[in-house]
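*Asks:* sequence-free structure coming up:
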């Protein structure tokens, strides 16, 4: 049977994979696994529950809260909030754990359930496995005064906003910022915190109706933000995704500033202020080689991990590092957050623009993005990608040709029968030629025989 938990909780079509019944059972299982410590001390465990504004989040949250409270967990219902807000509030309240109901950048019909441990930390695989193993077993069924109570976490958003404002080194007067909230969880708090910090704010994508989350707006659809920044003569724009754990930016000319460029800007700033622990930035192997070159030239080491913010977080925790993230815009400041926080990241970008007096376009020149091309080679035996001699020889030849001016990455998909071939080079013509040639080798060498593919 396939593992229920994916790379970021349990996610799928609401009322398809993710039913009210499953949400209830997951909550009951989590209550046993995550609530046992406080329960052993004779006091009721506490959990924070938050969600993004998807329509399905209403019934899923109700099921989760029913499962928790019926298992003896006191529930603090934080309502609609970003994922990083939920993580922060778990720590701020000293709750035993928390639940975020969101499918992040996915379309509205999807939803997900993600659990956080005490302190707002993501769960390791073994704890998720323990929750999954608990499904189907008899849940805890306290009675009378031992059942959990559900209460509205009325000042949840205010606490989060105060926390965010406390991270700023100075105010943002004089800046004009366009915010695209993806009709998502940041639609209330992001405009409020930027305005409270002194910026002039233009807001788009902040009218969630439960069905329009991520629909043509947000960090996966930057077109409207680019147009709005130019139209309003703004200094820059910030785009969140549905649960606001990521941030991409647009400069005053409408050019995209991706997660790698954002990390370069912030890493250099932290190093200059002496706050970049061990002069290390943590990022995944998918980050552009231009980031590594820019950091090397600035005396900063790039620590690379597998793809996924959970692996970035693990490396940051293991080394005590202060900054990490992904090209997609998940940026983690360990001094202020336990997970990627798009609103926090946007504020820190704004602080650099305001503090330096430089445009975001100028700051983004801290790194030069190398042309990058990725081809998904489908219908192949991905398990042999790392061991096939012909593929290895082709990769070695490509790497020899590229030298220090590019790189090759072959990455088997975690969910599909395909291998991703990615090539970076000094120019797009070279990247395209080498990537196409390598994709052909992968297709020829790793092809699944027709009779086995049927």
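*Replies:* Nice, thanks for sending it over. Please read all numbers here as calculations on a predicted model, not as lab measurements. Numbers count the residues shown, from 1 in each chain.

*Asks:* Every contact and neighbour count from this point should use C-alpha atoms.
*Replies:* Noted.

*Asks:* which residues touch the one helix or strand residue 29 maps to?
*Replies:* Here residue 29, judged by DSSP states H and E, is contained in helix 20-34. Helix 20-34 has contacts (Cα atoms under 8 Å, 6 or more residues apart in numbering) with 59-60, 63-68, 70-73, 96-97, 113, 117, 127, 130-132, 134-136, 139-140.

*Asks:* Would you indicate which residues of it are buried?
*Replies:* Going by neighbour count (16 or more other Cα atoms under 10 Å), the buried part of helix 20-34 is 20, 22-34.

*Asks:* do the same with stretch 264-272
*Replies:* Result for stretch 264-272 [16+ other Cα under 10 Å]: buried residues 264, 265, 266, 267, 268, 269, 270, 271.

*Asks:* Narrow these to those in helices?
*Replies:* Within the buried residues of stretch 264-272, residues falling in helices by DSSP state H are 264, 265, 266, 267, 268, 269, 270, 271.

*Asks:* Now for the fourth one: which residues touch it?
*Replies:* Okay, so that is residue 267. Residue 267 sits next to 276, 281, 323 when contact means Cα under 8 Å, 6+ apart.

*Asks:* alright, now check it against this:
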């Protein structure tokens, strides 16, 4: 039920007020006695928040209402409100018809596998706690968690303010980025700054295709860079001063290079470019690969030798600050990097470039297809060339490809990378063929 980032789906289908009520009962049955609830700007988020809160209070659990906040704001707020857990109602970067739930621990980390399994068991069993009329839980309003988040952002970076930034909030919850940068004296322009769960400005996920307006504005002005967030602001992507979209692997390399020392590690999923390995190796550091999903990256960052973690999709984790992917923190860190190291375009030019191909195939039965792909590829290749840590990754002499089911959508994601464009294209087609040849 829980994917790589909580549970989400189409409202009225998999995500309903009834499911929200059942989730509230399950949390109470798992002995979470005090829970803070936040929500994004989606039109269905208020009623889902009401349903969770009602179920929790009916089971004797106290609820703190954080209102409309970013996911990293809510994650940080679990400890600030002295709660046992946090519930964020959001579908992150998904389309406006979707919604979902992300669950957070006081450490600021998403629920781990054991916690998720316990909630799933309680949901499957229909566990519900019933209390007498005089033992129901109380609902209170939290202090301004966004204000606290902004203050923590200012403490986390050293920015003198001599930077011009265009921030595309994407009609989502990334306002903390604007507030923090303004407080630090930056020149800030905004796009799609009004929270609106219909996402009229652009699709919620910040990609090269959806950030065309941001690229144009940055190019047409004297801005030093552009920042883009998704709907709940756990993701951050960027545009350099020439108006060019910065790829996630490049950001991962730049952030990693900035923070690592010799002998230290950066954690990233197994679909990360060889570029990052090369950049870290130049500093006698290394990349440790995880399953795809920020929860797995966050878990790996708790090892003593890991100083940073990230995903090319836009999730960035500085474990000394928080174990939640924090889009506003990443935005402030990138502005700091530009102020201290200069032009973002110049920094990118220092990086090698390997052809990396990514695409997705929409399917109805991703589990059966992946089982067939796994069996087929294990038969075709030497076992030393195949990793089944998450999906199936196959190493070739001059590159690699990965076939992996999405954790949150009915998709199978294909990734291929090689030393030349022709080789990358060929490997991507090999990956596509492995799926299509199953005939499922």
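*Replies:* Noted; the coordinates are in hand. Only a predicted model underlies this, so the values are computations on that prediction, with no experimental measurement involved.

*Asks:* follow-up on the earlier one: for residue 446 of structure 1, state which of the ones in helices among the buried residues of stretch 264-272 of structure 1 is nearest.
*Replies:* In terms of Cα to Cα, no member of those lies closer to residue 446 of structure 1 than residue 264, at 36.9 Å.

*Asks:* Longest helix in structure 1, by number of residues?
*Replies:* Structure 1, longest helix under DSSP H: helix 428-446.

*Asks:* Mind listing what's buried along that one?
*Replies:* Using 16+ other Cα under 10 Å as the test for burial, helix 428-446 of structure 1 gives 430-432, 434-436, 438-439, 441-443, 445-446.

*Asks:* Find the centremost residue of structure 2, please.
*Replies:* Central residue of structure 2 (Cα atoms, centre = their mean): residue 315, 4.2 Å from the mean position.

*Asks:* Which position in structure 1 pairs with that one?
*Replies:* Correspondence of residue 315 of structure 2 to structure 1, assessed by TM-score structural alignment: residue 330.

*Asks:* give the contact list for the residue nearest to the centre of structure 2.
*Replies:* Residues in contact with residue 315 of structure 2, defined by Cα under 8 Å, 6+ apart, are 234, 235, 236, 294, 325, 326, 327.

*Asks:* of all those, which comes closest to residue 144 of structure 2?
*Replies:* Closest to residue 144 of structure 2 out of the contacts of residue 315 of structure 2 is residue 326 (17.5 Å), distances taken as Cα to Cα.

*Asks:* Tell me if I'm right that that closest one and residue 311 touch.
*Replies:* No: contact criterion Cα atoms under 8 Å: residue 326 of structure 2 and residue 311 do not qualify, at 11.9 Å.

*Asks:* what is in contact with those two at once?
*Replies:* Common contact partners of residue 326 of structure 2 and residue 311 (Cα under 8 Å, 6+ apart): none.

*Asks:* Give me the more crowded residue out of the two.
*Replies:* Each of residue 326 of structure 2 and residue 311 has its neighbours counted (other Cα atoms under 10 Å); residue 326 has more, 28 against 25.

*Asks:* what residue of structure 1 matches up with that one?
*Replies:* Alignment note: residue 326 of structure 2 maps to residue 341 in structure 1; criterion TM-score structural alignment.

*Asks:* Give the closest residue to its match in space, chain neighbours not counted.
*Replies:* Nearest non-adjacent residue to residue 341 of structure 1, counting by Cα to Cα, 6 or more residues apart in numbering: residue 245, 4.4 Å away.

*Asks:* Tell me which residue of structure 2 lines up with the one you found.
*Replies:* Under the alignment (TM-score structural alignment), residue 245 of structure 1 maps onto residue 234 of structure 2.

*Asks:* Tell me which helix or strand residue 392 of structure 1 sits in.
*Replies:* Taking DSSP H and E as the definition, residue 392 of structure 1 sits inside helix 389-402.
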